[in-house]
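> predicted model and sequence follow; I will ask about them next.
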Amino acid sequence: MTSPHAATTVEGLATDVCLPDGTGPYPAILVRTPYDRTRHLAEARGWARRGFAAVVQDVRGRHASPGEWRPYENETADGAATARWIRRQPWSDGRIVAAGASYAAHCALVLALGPEADTDARPDAVIAAVPALGPAETAREPSGPERLLARAGWWAAHGDRPDSDEDALAKALAADPGLLAHLPLTGLPERLGRHLPSWAGLWRHRERGRLPARAAHAGLPLLAVGGHHDHFTEDTLALWHTWGGPSARLLLGPWGHGLAAAPGPDAGPAHRVVLGELYARWARRALAGDLTPGRHGALALGGADLWLPAATEGEPRPLPLRPLHGAVFTADPDRPVRSDDLTVPTGEPADRCLLVTAPLPRPLDVVGTVRVRMRATADTPYADWAVRLVALTPQGRAERLAVGVLRRSGAPAGPADPQETEGGFTVELGRLARRLRAGTRLRIEIAGHHFPAHARNPHTGEDPVTAGRLLASRREVDPTSVTLTLPVLPSRPTPTDPAKEILR
């Protein structure tokens, strides 16, 4: 192949190859994507400028690749065939880095963690950014609540079609603002006017953790990249923690799903990382075997313009809470607490329990998992407990910090229930890496719904995806039992250089 950028087919799949100047051979970067390979041309040229042959492919059934689009089903075999093809090319030096973000990270990971006997198909290193590990991980929280808005948006945009319409859900919601409230949720395709046979099948996936379990036996280097404001943050961390290869690196910034292109409100100048350059430098060291063994990396401390070593973890510190409202409230799925609205009604009947801390007397550096423990009951045998942590700044702004949703029995559980501790239970709100300013107050909201980010629990015992009726649920919280525990660094942290940690 003499052209620096050429289109070809591999096993019938549309593939672009972008080569560096010179005669080669070169190490290769393989990106397999459902989001249109032509959108990666600038990225491919960037890899080529840095001495890599960039191979970008439309996955089966998407854009220029023929076949049927079946999310998460064909990527191992198709990726393996492409890796074997790369190694047969005259411009290839036999070394491959599988790379990708979101669904493309899934494609890279299943190739890296494929059958042990198929060594010719396995890459030599993997870059997984904001990884969508599998259908179960993307569709549900660990305790079961369905991630409705994110999945409806993805399926409306990309599901069961060869091309994409990124604004499909937004346009449908503009025409019908109550679109996601219609029952049953399996009827969403009809309301969208789309043929989406895979939508109902998505919710049958409940087994989480397959890729992290296989990652424990990985034999190659990993670079995992994520954002603290991404809905796959916990999966990115789980991948890094369980990776069994010779080295694992983590870069976790104050970003959303778009990484550095989607900074959060706590991002600062030091958090503007040129990811392409960092990826290329890491790839060269990974392929040369020059990375220090073990797990290293960097995480951003939002609101402080600092980077910390990835292993940094705060010490658990409970914060006193003052109850404000709603020790007894009604979780009514016909009027659910909204995930997209931080306004708090205080009239009757109450729709959530509210508690607040005193203003922080000094800044707190919070790094690690936030937990809320409480004693509470529901009068229905099937209930979700949604807990939202909000920062109330001295300037009068409300900023969402973290959310956790736990699905459990509404009645007090028996002593064998692992979530029960002295009659209470714990809701994990995920990880924070944030400096909280002096004068900030923290508000805890305990509710029965977090809609439309999560599907409404119907309180009938039916599956929320197929339920056709809804019941209100009376909740009672013991305000004296509610404990907010933050992982607080005991002293001002020592900053690090993220490039140094990634490339060490």
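Sure, I can see it.
> going by C-alpha atoms from here, please, whenever you check contacts or count neighbours.
Noted.
> list the contacts of the one helix or strand residue 238 maps to.
Residue 238 belongs to helix 233-242 when elements are defined using DSSP states H and E. Applying CA atoms under 8 Å, 6 or more residues apart in numbering, the set of residues contacting helix 233-242 from outside is 129-133, 137, 211-213, 215-216, 222, 224-227, 248-250, 295, 430-431.
> 6 Å instead?
With CA atoms under 6 Å, 6 or more residues apart in numbering as the test, helix 233-242 has contacts from 212, 216.
> repeat that for stretch 293-307.
So stretch 293-307 is contacted by 246-254, 266-268, 270, 308-310, 433-435, 495-496, 498, 501-502 (CA under 6 Å, 6+ apart).
> residue 36: what's it in contact with?
Contacts for residue 36 (CA under 6 Å, 6+ apart) come out as residue 63.
> coming back round to it: now the element after the helix holding residue 238, going C-ward?
Using DSSP H and E, the helix or strand that follows helix 233-242 in sequence is strand 247-253.
> put this next to the first one:
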Amino acid sequence: MSVAQTQVCSAPAYEASVERNVMMPLRDGVRLATDLYFPALNDQKVDQKFPVVLTRTPYDKLGNDTTGKWFAERGYVFAAQDVRGRYESEGTFYAFAHEGPDGYDTVEWLAQQPFCTGKIGTVGASYCAAVQSALASLNPPHLAAMIPIYGPSSYYHCAMRQNGALEMRFFTYAFSMAARSREAAADPLLKQALDEAYEDVWAWTENYPLRKGNSPLRLVPSYEQWAMDISMHASYDDYWKQPGYGPRPYYDQHADVPTLYIGGWYDTYTRATVENFQEMSKRGDGPVHMLMGPWHHGGMGGAGTGDVSFKPDAALSDRNALFLRWFDHWLKGLETGLDKVKPVRYFIMGGGEGLVEASPTIEHGGKWATCDAWPPPNTTPTPFY
């Protein structure tokens, strides 16, 4: 049985009860808005302790509503949190860099609540994977399991910069996030200015580099400062060694907990996913697994990427069931069989019909394989330069 197979362990035995915008205090007094989803019966929260599954996001925690209720129905407290400075949370947003301490404080606060068994698991993709690695780099005592999906190892070396060369998509990311900022939501004129800037983002890209005060980002100074900082720090200095920019500098002190790294062959975090798996597999006792499918960023579990189809085998029928199996095993101690599977499951692309007459889709096909380590045995490195 593979880690990627969808085996439901905890059955849906509860209803879900939600408490919105619980303001969780941080060490510096800033409060983060957190939605808590509780197992319930007859419209009342169940008065017992449960493990907690946590996701932290800059993209509005309300997007996790369906997932939160799904986990609560299966005997977990699910915590969805807006990161500092986004949506309902207090403070000033500065992307990625400072997420480590905030995540650490969140894990430890949750662990001390009367509804928690003291075991916290984390899950999320992209930014929501980066915040997992950031808090794990500081090794909070009550972190018990992780599922980072499409997460960084070192943003300087890949994904934000490529061995130093800036990916301009992150420059444009500053404009996108500013247009959806808490500040913009509170001020229609500011919202209009930032929306127009994002709609014209390619003009700002052509005029790169950004100079302080010369774009509408000046209206949200922390967003402007972040865009300038990732542009100006061209060498691998201390700026890039902050926990929020990837766990590479912290592997030796990183939390030693069961971790499932998930990546895609068409993702910009492929290198990072493999590096994290390899490096963390060398350290500690916490089982480390990797699932690598033929997916693009944000397309985990799909059957195709662009015009290419990997049917019939590539698709995952139920992502939440995959996550549930991991958390059931490590947070609840259920016998899910994970201790009997190989730690790596990866998709080998190819073998399909290819171009089919009158079809816009390339039937590329493929199959799943497993192995104990990466790279797989009998692998031949092939340079393409």
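Perfect, thanks for sending it. Just so we're clear, the structure is a prediction, and the values are computed from it rather than from any experiment.
> one step back: how close does the helix holding residue 238 of the first structure sit to the second structure?
For helix 233-242 of the first structure, the mean deviation from the second structure after alignment is 0.7 Å (mean CA distance after the TM-score superposition for the first structure).
> what range does that helix cover in the second structure?
The counterpart of helix 233-242 of the first structure in the second structure, counting by TM-score structural alignment, spans residues 270-279.
> repeat for stretch 401-416 of the first structure
Using TM-score structural alignment, stretch 401-416 of the first structure pairs with nothing in the second structure.
> how about the nearest residue to residue 141 of the first structure, chain neighbours excluded?
Distances taken as CA to CA, 6 or more residues apart in numbering place residue 147 nearest to residue 141 of the first structure, at 7.0 Å, with adjacent residues excluded.
> hmm, the one you found is touching residue 136, no?
No: counting by CA atoms under 6 Å, residue 136 is not a contact partner of residue 147 of the first structure; they are 10.2 Å apart.
> list the buried residues of the match of helix 233-242 of the first structure.
Under the neighbour-count criterion of 16 or more other CA atoms under 10 Å, stretch 270-279 of the second structure has 270, 271, 272, 273, 274, 275, 276, 277, 278 buried.
> so how far is it from its chain's centroid?
Its chain's average C-alpha position is 14 Å from that of stretch 270-279 of the second structure, according to CA atoms, centre = their mean, to the nearest Å.
> ranges for the strands of the stretch 1-150 of the first structure?
Using DSSP state E, counting those that start in this stretch, the strands assigned to the stretch 1-150 of the first structure run over residues 5-10, 13-18, 26-33, 53-58, 92-101, 125-129.
> mean shift of the second one relative to the second structure?
When the second structure is overlaid, strand 13-18 of the first structure sits 0.4 Å from its aligned residues on average, using mean CA distance after the TM-score superposition for the first structure.
> now do the fourth one
Superposing on the second structure places strand 53-58 of the first structure at an average distance of 0.6 Å from its equivalents, by mean CA distance after the TM-score superposition for the first structure.
> onto which residues of the second structure does that strand map?
Under TM-score structural alignment, the match for strand 53-58 of the first structure is residues 77-82.
> kindly report the same for the last one.
Using TM-score structural alignment, strand 125-129 of the first structure lines up with residues 145-149 of the second structure.
> sorry, back to before: mind putting the strands of the stretch 1-150 of the first structure in a markdown table, mean neighbour count and distance to residue 300 of the first structure included?
A markdown table is the format used below for the strands of the stretch 1-150 of the first structure (neighbours: other CA atoms under 10 Å; distance: least, CA to CA, whole Å):
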| stretch | mean neighbour count | distance to residue 300 of the first structure |
| --- | --- | --- |
| strand 5-10 | 14 | 37 |
| strand 13-18 | 23 | 33 |
| strand 26-33 | 26 | 27 |
| strand 53-58 | 28 | 29 |
| strand 92-101 | 23 | 19 |
| strand 125-129 | 27 | 16 |
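> mind putting those into JSON lines with distance to residue 111 of the first structure?
As requested, those are exported to JSON lines (distance: least, CA to CA, whole Å):
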{"stretch": "strand 5-10", "distance to residue 111 of the first structure": "16"}
{"stretch": "strand 13-18", "distance to residue 111 of the first structure": "16"}
{"stretch": "strand 26-33", "distance to residue 111 of the first structure": "10"}
{"stretch": "strand 53-58", "distance to residue 111 of the first structure": "14"}
{"stretch": "strand 92-101", "distance to residue 111 of the first structure": "8"}
{"stretch": "strand 125-129", "distance to residue 111 of the first structure": "9"}
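> sweet, I'm off.
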